[in-house]
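[1] Sequence plus the predicted model coming up.
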Amino acid sequence: MTKKIKIHWGIKCALAFGYAYGIYVASSTDTSSVSLPNHIDKLIHFVEYGILCLFVCWVVSSFQIKSAKMFYLLAFGITSLYGMFDEFHQSFIPHRSADVLDWLADTAGAATACFLWHVFIRKNKASNRLLTDR
């Protein structure tokens, strides 16, 4: 039998906030000298906010929210709002601008992460509970 390691929710929060701060720092830098292929920035937004949403799901899972709808609404909402804040923040950075399409890519990444969390984590926990309750 393997022993489960419990990670305190404060540590989970610190890791999530650290990652979010990394996004903030990255979006504060001047990227005018960086040349990327067309639309690759949308893929970057999609992936980085998908990862952020997985961190947020991890934090939210500490609070034993029974309603799956509320769980995903919180995780998705927090991540999407942070993406909106990040785009607003970029509007004040020289050589950067706010872009609704970037925010949509952030939001799509968050939605995909919620789906993946549901398929690989939340469903597995539910099926494991069913097996151990017998």
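    Received the coordinates, thanks.
[2] can we go C-alpha only for contacts and neighbour counts from here?
    Fine.
[3] helix, strand or coil for the residue lying closest to Phe88 once chain neighbours are set aside?
    Across the structure, with C-alpha to C-alpha, 6 or more residues apart in numbering as the measure, the residue nearest Phe88 apart from its sequence neighbours is Ala98 (5.8 Å). Classification of Ala98 using DSSP: H, G, I helix; E, B strand; the rest coil returns coil.
[4] Next up, the contacts around Ala98.
    With contacts defined as C-alpha atoms under 8 Å, 6 or more residues apart in numbering, Ala98 is in contact with Glu87, Phe88, His89, Gln90, Ser91.
[5] element containing the first one, please.
    With the criterion set as DSSP states H and E, the secondary-structure element containing Glu87 is helix 68-90.
[6] alright, now check it against this:
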Amino acid sequence: MIARKYILLSRTLIWAGIIFFLCAIPSSSIPDPKLNIPHLDKVVHFGMFFIMSIFLCSELRYQTNLSPRACYPIAIGFSFVYGGLIEILQYSCFHRGAEWWDLIADILGGVAGCLLYPTAKKYKDKLIARFWKKN
């Protein structure tokens, strides 16, 4: 059986890879979703880093036994550093536009994920308890 710590680490690394891939592909290769949502790309950045920060908080809590409040600065700092690195790479290597607003959306997604992490964990724990009760 694969240890839980490796599953959590793999999940986080795979998600970081998905974010990197989506931000690295040429803009011309991204299909137009035909949605009339203003600043849709900012919403996507927010969502990607929202999920990433929940994954990071979960992993940090399990791997290090840090309190949730101690995990938040790490997850938000990661959102800032990783989001900033992606924007720099988009500008210099991927020939895409780099935007400060994308980085701000990344950071805000990280903050929102940290703020909602306790609620997400509570609902996940209830769901798992209900599942195990049936079996």
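    That came in fine, so what should we check first? Just so we're clear, the structure is a prediction, and the values are computed from it rather than from any experiment.
[7] just to revisit the earlier point, quick check: next helix or strand after the helix holding Glu87 of the first structure?
    Heading C-terminal from helix 68-90 of the first structure, the first helix or strand you meet, by DSSP H and E, is helix 100-117.
[8] circling back to that earlier point, any idea what the residue nearest to Phe88 of the first structure aligns with in the second structure?
    In the second structure, the residue paired with Ala98 of the first structure is Ala98, using TM-score structural alignment.
[9] List the neighbours of the helix holding Glu87 of the first structure that are in contact with it.
    Surrounding helix 68-90 of the first structure, the residues in contact under the criterion C-alpha under 8 Å, 6+ apart are 24, 27-28, 49, 52-53, 56-57, 60-61, 65, 96-100, 102-103, 106-107, 110-111, 114.
[10] Same question for stretch 21-36 of the first structure.
    The contact list for stretch 21-36 of the first structure (C-alpha under 8 Å, 6+ apart) reads Glu48, Asp86, Gln90, Ile93, Pro94, His95, Arg96.
[11] helix or strand for the first one, which one?
    The one in question is Glu48 of the first structure. helix 40-60.
[12] circling back: max pairwise distance over the contacts of Ala98 of the first structure: which two?
    Spanning the widest gap among these are Glu87 and Ser91, at 6.6 Å by C-alpha to C-alpha.
[13] Pick out whichever of the two has more residues nearby.
    Glu87 (22 against 14; other C-alpha atoms under 10 Å).
[14] overlap between the contacts of Ala98 of the first structure and the second structure?
    By both residues aligned by TM-score structural alignment, their matches' C-alpha atoms under 8 Å, the contacts of Ala98 of the first structure still in contact after alignment to the second structure are Glu87, Phe88, Gln90, Ser91.
[15] Which residues are in contact with the most centrally placed residue in the first structure?
    Per C-alpha atoms, centre = their mean, the C-alpha nearest to the average position across the first structure is that of Cys53, at 1.6 Å. By C-alpha under 8 Å, 6+ apart, the contact set of Cys53 of the first structure is Ala75, Phe76, Thr79, Gly109, Ala110, Ala113, Cys114.
[16] ok, those residues vs Asn124 of the first structure, which is closest?
    Lowest distance from Asn124 of the first structure to the contacts of Cys53 of the first structure (C-alpha to C-alpha) belongs to Cys114, with 14.3 Å.
[17] Check whether the closest one really touches Leu54, as I assumed.
    Yes. The pair Cys114 of the first structure and Leu54 qualifies as a contact (C-alpha atoms under 8 Å) at a distance of 7.2 Å.
[18] which position in the second structure aligns with Ile23 of the first structure?
    Aligned against the second structure - with TM-score structural alignment as the criterion - Ile23 of the first structure pairs with Ile19.
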